[in-house]
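In: Using only what follows, build the 3D model:
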Amino acid sequence: MGGLKHFTYLGGITLTIWLALAFAAPGVKAQSFDISLEFPPGEDINAPGRTGGGGQRGQACVSGKIKLTALTPTNNLTTTISPHPSLFWYVPPTQAQSADFLLLNEDGDEVYYTRIPLQQSPSIVELKLPDHISLATEKRYLWTFALVCNTDDRSKDHFVRGLIQRQPMHNGITSPTKLQFLLDALANESAWIKPRLQEEASTYAKEAIWAETLMILARLYQQFPQDSAIADEMQELLTSVELSEIPVECLVDSCSVKTEAADETEDVEAMRQLKDSTL
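Out: Prediction:
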């Protein structure tokens, strides 16, 4: 339960009680829909909200009309078929120079921790879980993404939480390995890869698999930022999960922050400070 202590200063209810409620909830089921990139609604699973809170002991280190927001479905459960998927957050203008990410399993044990550098302007942060982290299928994990507003007083952190669950593979879904091959080939073989990936995104959306749906559209938008069809598909997806206010232009390199395979052992001192502040 060491990892659970790291973020006990966050939120109004104890994680122990919340974990028991959230992980006991029934799974999300795919539903049919008419619009190609409209993501089907999932069941209410008592997950925390997708928008940021915190800074209870002083003014939060964020500004702007749009709050810190997890790019997740309306029920804040990110479904995936990958053992190490990508997660996305919209970060408003902030004085924080970094954010902490913590992933816990159903027992509240730490699975992964890393610190992510931030920019002060609005951005969309993407974190890909490193290859040595392998999510178990049909298990739920709790993540916390916290803006480090004051390194000396972590109670001022601005944060958001959510759940992620890896789904088992089934017929009709492209495997993570094959999907990555298509994504890697996008830059050089766009003529046929582009429409194929658009079809893949639609298929994942129909199956209510969020992480892959969003990642595919993010890669397409980053590769073709002037393509109105891609932009419309991204907007359609975000609108379907009530995130229409998120500026999709922040997915391009000029205002995106992408972190991959970070070494959690590099922030030992930061972890010690987190522990000390919550004991």
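In: contacts, neighbours, all on C-alpha from now
Out: Will do.
In: now I17, what's its secondary structure?
Out: helix (DSSP: H, G, I helix; E, B strand; the rest coil).
In: could you say which helix or strand contains P83?
Out: In the assignment (DSSP states H and E), P83 maps to no helix and no strand.
In: wait, it sits on P130?
Out: No. Taking contacts as C-alpha atoms under 8 Å, P83 lies outside contact range of P130: 9.4 Å.
In: N105 and L77, how far apart?
Out: Between N105 and L77 the computed distance is 14 Å (C-alpha to C-alpha, to the nearest Å).
In: between the two, who's got more neighbours?
Out: Taking other C-alpha atoms under 10 Å, N105 and L77 do not tie; L77 has more neighbours (28 against 23).
In: what sits against the residue nearest to that one when sequence neighbours are not counted?
Out: Among residues not flanking L77 along the chain, L163 sits closest, at 4.8 Å (C-alpha to C-alpha, 6 or more residues apart in numbering). The contact partners of L163, taken as C-alpha atoms under 8 Å, 6 or more residues apart in numbering, are A47, N76, L77, T78, R140, Y141, L142, W143.
In: So which residue is smack in the middle of the chain?
Out: L87 (2.8 Å; C-alpha atoms, centre = their mean).
In: That one belongs to a helix, doesn't it?
Out: No. The assignment for L87 by three-state DSSP gives strand, which leaves it out of any helix.
In: was I right about it contacting E212?
Out: No. L87 lies out of contact with E212 (C-alpha under 8 Å); the separation is 9.9 Å.
In: can you tell me the helix or strand for L197?
Out: Taking DSSP H and E as the definition, L197 sits inside helix 190-206.
In: what do you get for L220?
Out: Per DSSP H and E: helix 210-223 holds L220.
In: E245 too?
Out: E245 belongs to no helix or strand when assigned by DSSP H and E.
In: what's the nearest residue to it if we skip its chain neighbours?
Out: In space, E245 is closest to I66, 7.5 Å off (C-alpha to C-alpha, 6+ apart).
In: give me the number of residues near the one you found?
Out: I66: 17 surrounding residues under other C-alpha under 10 Å.
In: With D232 instead?
Out: Residue neighbour count, defined by other C-alpha under 10 Å, stands at 13 for D232.
In: quick one: it from I35, how far?
Out: 12 Å.
In: contacting residues around stretch 119-131?
Out: 84-97, 250-251, 255-262.
In: The structure of the following sequence is requested for comparison with the preceding one:
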Amino acid sequence: MPLLHNVCSSLVVVGSLIASLLATPAQAQIEFRADPQARLPEEYRQRRQEPNYAGCPCGCNRPRLMALIPESTPALTVSTHPEFFISVPAASEISHPPKAEVWGEFWVSHADTQHLIYFIRLPMPEQATVLRLRLPADLPGLDIDKDYEWGFNLNCDEEYRTGVYGIVRRVAFPADIEALGEQATPHERATHYANAGIWVEAIATLAQARQNAPDDLEILNDWRSLLQSAALGPVAEQPLLYEYILEE
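Out: Alright, predicted model coming up:
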């Protein structure tokens, strides 16, 4: 009966392993909690999804632009040079006149004066993706408690342009997050940022974690739960994450 004994022993080991996995508590989902004090001034505009225009500039049958930002509050950040995330269609999905060029435009300005502090023209990616845009380190940093407007335009012709835009606001670094130290996991950091209503670092932390470990299912689930909590669920399923290092 040695064969039967070995099979039974293997089944016991497998059963114990399954029981151990089932007994392991699931990692808590990350939920963004907007800071109720961080209100969007009425005079400032924010549009995180490209509207359905009559006539469909740049094509009717393509995914619409989507800025990955909170729905009705500024995107808070603790960084002097924050990151920005935009869901964009593939270049091949964008309709344009024959021989016309297709490109994107990213810009940042002072919200109160509309004074432009950064602008760059970018090629559109070959696949639908989430663009990760990082401001150049040698650019003057954002001031604390000041609002900045930013946006991304899609140009499919010199005459046709559509886009999304939002408000980013730098705030002081919360002491409890600073106390986490370098040993904190991406899940722990993103959770603390999300709980504090600091959107930019919450999403940027998970974006970097996804880039470092693209096959990690826990990180992917964190990414999904964060975006779903901000009503950005459909964007969470985009498989690629491109990164553009912007230059001044």
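In: could you dump the contacts of L163 of the first structure to TSV with distance to K156 of the first structure and secondary structure?
Out: Converted to TSV, those look like this (distance: C-alpha to C-alpha, whole Å; DSSP: H, G, I helix; E, B strand; the rest coil):
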residue	distance to K156 of the first structure	secondary structure
A47	22	coil
N76	23	coil
L77	26	strand
T78	26	strand
R140	28	strand
Y141	24	strand
L142	21	strand
W143	18	strand
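In: Write the ChimeraX selection for whichever of those residues are buried.
Out: ChimeraX command restricting these to the buried ones, with burial defined by 16 or more other C-alpha atoms under 10 Å:
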select :47,76,77,78,140,141,142,143
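In: Would you mind giving the contacts of L163 of the first structure as JSON lines with distance to E207 of the first structure added?
Out: Below are these laid out as JSON lines (distance: C-alpha to C-alpha, whole Å):
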{"residue": "A47", "distance to E207 of the first structure": "20"}
{"residue": "N76", "distance to E207 of the first structure": "16"}
{"residue": "L77", "distance to E207 of the first structure": "14"}
{"residue": "T78", "distance to E207 of the first structure": "13"}
{"residue": "R140", "distance to E207 of the first structure": "18"}
{"residue": "Y141", "distance to E207 of the first structure": "20"}
{"residue": "L142", "distance to E207 of the first structure": "22"}
{"residue": "W143", "distance to E207 of the first structure": "23"}
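In: Looking at the contacts of L163 of the first structure, spot the one nearest L197 of the first structure.
Out: T78 (19.9 Å; C-alpha to C-alpha).
In: nearest spatial neighbour of the counterpart of that closest one in the second structure, skipping sequence neighbours?
Out: Aligned counterpart of T78 of the first structure in the second structure: A75 (TM-score structural alignment). Closest residue to A75 of the second structure apart from its sequence neighbours, by C-alpha to C-alpha, 6+ apart: V168 at 4.6 Å.
In: okay, now that neighbour: neighbour count?
Out: 26.
In: Then E93 of the second structure?
Out: E93 of the second structure is flanked by 16 other residues according to other C-alpha under 10 Å.
In: What strand or helix carries the residue nearest to L77 of the first structure?
Out: strand 158-166.
In: One more: W107 of the second structure?
Out: strand 103-110.
In: Check which helices and strands that strand sits against.
Out: If contacts are counted by 3 or more C-alpha pairs under 8 Å, 6 or more residues apart in numbering; DSSP states H and E, strand 103-110 of the second structure sits against strand 116-122, strand 147-157.
In: make it 10 Å
Out: Helices and strands touching strand 103-110 of the second structure, by 3 or more C-alpha pairs under 10 Å, 6 or more residues apart in numbering; DSSP states H and E, are strand 116-122, strand 147-157, strand 160-170.
In: need the contact list for the aligned partner of the residue nearest to A75 of the second structure in the first structure.
Out: Matched across to the first structure, V168 of the second structure falls on I164, judged by TM-score structural alignment. Shown in contact with I164 of the first structure (C-alpha atoms under 10 Å, 6 or more residues apart in numbering): 72, 76-80, 85, 87, 103, 105, 135, 138-143, 210-211.
In: and if you look at F119 of the second structure?
Out: By C-alpha under 10 Å, 6+ apart, the neighbours of F119 of the second structure are E105, F106, W107, V108, S109, W150, G151, F152, L246, E247, E248.
In: swap in H170 of the first structure?
Out: Residues in contact with H170 of the first structure (C-alpha under 10 Å, 6+ apart) are I81.
In: Kindly confirm my reading that it is in a strand.
Out: No. Counting by three-state DSSP, H170 of the first structure is located in no strand; its state is coil.
In: what number of residues lie near T191 of the second structure?
Out: So T191 of the second structure, with other C-alpha under 10 Å, has 25 neighbours.
In: re the thing from before, can I assume the residue nearest to E245 of the first structure is in contact with P93?
Out: Yes. Using C-alpha atoms under 10 Å, I66 of the first structure is in contact with P93, at 9.3 Å.
In: Now the common contact residues for L87 and E212 of the first structure.
Out: In contact with both L87 of the first structure and E212: T78, using C-alpha under 10 Å, 6+ apart.
In: Next up, the contacts around the equivalent of R224 of the second structure over in the first structure.
Out: R224 of the second structure maps onto Q235 in the first structure, with residues paired by TM-score structural alignment. When contacts are counted by C-alpha under 10 Å, 6+ apart, Q235 of the first structure touches L37, E38, L217, A229, L243, S244, E245, I246, P247, V248.
In: Of the contacts of stretch 119-131 of the first structure, keep whichever come out buried.
Out: 84-96, 250-251, 256-259, 262.
In: buried residues in the next helix or strand after the helix holding L220 of the first structure?
Out: Downstream of helix 210-223 of the first structure, the next assigned helix or strand under DSSP H and E is helix 228-240. By 16+ other C-alpha under 10 Å, the buried positions in helix 228-240 of the first structure come out as I230, A231, E233, M234, Q235, E236, L237, L238, T239, S240.
In: If anything else comes up later, I'll come back, but that's it for now.
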